[in-house]
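> below is the structure, and that's it, no one-letter string:
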């Protein structure tokens, strides 16, 4: 059943494309190559266990946490929107 100008499955296609773009963005952010022994931000030692667990690690836990918080502050998606809130 077609509605308006959108073809059947257009909404699902848009959702799939959004997920695919998100996955590609995260994969591009993954570190490559050998990990560092010292954090590139604060020069603190990166423990061997972390270097083994996270290939290509470049930041200590504290700096990585700060970077993740900054990245999480901006989201290009409206996760709070609902159909009900859009009708008001």
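Cool, the structure landed. Quick caveat, the model's predicted, so the values are computed rather than measured. Numbers count the residues shown, from 1 in each chain.
> hey, let's count contacts and neighbours off CA atoms from now on
Will do.
> counting by contacts, list what the longest helix anywhere in the chain packs against.
Looking across the chain with DSSP state H, the single longest helix is helix 10-29. Helix 10-29 is packed against no helix or strand, with contacts defined by 3 or more CA pairs under 8 Å, 6 or more residues apart in numbering; DSSP states H and E.
> pasting the second one now:
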């Protein structure tokens, strides 16, 4: 159900585009290759179990958690341009 001047199915198209963008972003952040033995940020040792479980890991658990917390604190793109998103 679309409203205003938009065609039927436009809302679902926006939802699909948002999901596709997020999947693409997540895939672009995947690492591959050889895992580091020491964290790139704090230089602490990365446990062998973590290196084997996550191929290409470069950060220790603490630094990875901090990075993910920082990334999730930023809001996403609001494609609909609601008034609430414009007031932030």
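Received, thanks. Keep in mind the model is a prediction, meaning the values are calculated, not measured.
> can you pull the TM-score for these?
Remark: TM-score between the superposed chains equals 0.80 [TM-score structural alignment, normalised by the length of the first structure]; 79 aligned residues with a CA RMSD of 1.9 Å.
> and residue 40 of the first structure, how many neighbours does it have?
Neighbours of residue 40 of the first structure under the rule other CA atoms under 10 Å: 15.
> run a quick neighbour tally on residue 64 of the second structure.
By other CA under 10 Å, the residues close to residue 64 of the second structure number 15.
> secondary structure element for it?
Here residue 64 of the second structure sits within helix 61-72, counting by DSSP states H and E.
> just checking, next helix/strand downstream of that helix?
Where DSSP H and E defines the elements, the next helix or strand beyond helix 61-72 of the second structure is helix 83-87.
> number of residues surrounding the residue nearest to residue 42 of the first structure when sequence neighbours are not counted?
Spatially, and ignoring its direct neighbours in sequence, residue 42 of the first structure is nearest to residue 63 (7.5 Å; CA to CA, 6 or more residues apart in numbering). Close neighbours of residue 63 of the first structure, defined as other CA under 10 Å, add up to 16.
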